[in-house]
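Novice: Show me the folded form of this:
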Amino acid sequence: METLILEAISIDMYDRKVFRSCQHGFTKGKSCLTNLIAFYNERTAWMDEGRVVAFNIISHNIFIGKLKKCGLDEWIVRWTENRLNGRTQKVVISGTGSSWSPVV
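Specialist: Predicted coordinates:
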């Protein structure tokens, strides 16, 4: 099911030129690995410059609103919203972890 959703979103987004060059998700030739490398390179450069590096969360409501604003099919937006509903995230660094639930 996720593959079908990915294909529908990708076709629509490419047709409307929504993706930017920094986009990794839903982009041919890019992956989680290329995203992690780009993220790591940028954050380490910030740390080298003495800048603050912080991690924030995005409200699911804001994310869903952005999907709607992009003009995605209502069914895809509702499917995504249902998929995110009740999800939590866990970050583990050196064996110590903390869980959090996104702001809804």
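Novice: make it CA atoms for all contacts and neighbour counts henceforth
Specialist: OK.
Novice: Contact partners for the residue positioned nearest the centre of the chain?
Specialist: Centroid-nearest residue in the chain, with Cα atoms, centre = their mean: residue 25, separated by 7.2 Å. Residue 25 sits next to 31-32 when contact means Cα atoms under 8 Å, 6 or more residues apart in numbering.
Novice: where's it relative to residue 35, distance?
Specialist: Using Cα to Cα, to the nearest Å, residue 25 is found at 8 Å from residue 35.
Novice: do the same with residue 63
Specialist: 19 Å.
Novice: how about this one, so we can line them up?
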Amino acid sequence: MEGRKVIQNNLHGFTKDKSCLNNLVAFYSGVNTVVNKGKAPDVFLCKTFDTVPHTILFSKLERGGFDE
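Specialist: Predicted coordinates:
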């Protein structure tokens, strides 16, 4: 998977030598960069996809102006 570049470098879950702490530090650094530029960071929690039925999520996104 790593050799074929299937997993992006910024993904930490279940990746060798990348811990939850590394992920938290990278996230915190990114938020600080945005805030220091005077902007508001947008945070999207990926675990949302694990708990929401995809059909409901897709219909809400379509109503919000997004397509598949």
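Novice: rewinding a little: what's the match for the residue nearest to the centre of the first structure in the second structure?
Specialist: Using TM-score structural alignment, the partner of residue 25 of the first structure in the second structure is residue 13.
Novice: Look up which helix or strand its match falls in, please.
Specialist: Secondary structure assignment for residue 13 of the second structure, by DSSP states H and E: no helix or strand.
Novice: How about residue 61 of the second structure?
Specialist: Residue 61 of the second structure belongs to helix 54-63, assigned by DSSP H and E.
Novice: for residue 91 of the first structure, same thing?
Specialist: Following DSSP H and E, one finds residue 91 of the first structure within strand 89-93.
Novice: Packing partners of that strand?
Specialist: strand 96-100 (3 or more Cα pairs under 8 Å, 6 or more residues apart in numbering; DSSP states H and E).
Novice: quick one, the strand it packs on and strand 89-93 angle?
Specialist: For strand 96-100 of the first structure against strand 89-93, the angle by axes from the mean of the first three to the mean of the last three Cα atoms, to 10 degrees is 160 degrees.
Novice: Pull the distance from strand 96-100 of the first structure to the chain's centre.
Specialist: Here strand 96-100 of the first structure is found 19 Å from its chain centre; the criterion is Cα atoms, centre = their mean, to the nearest Å.
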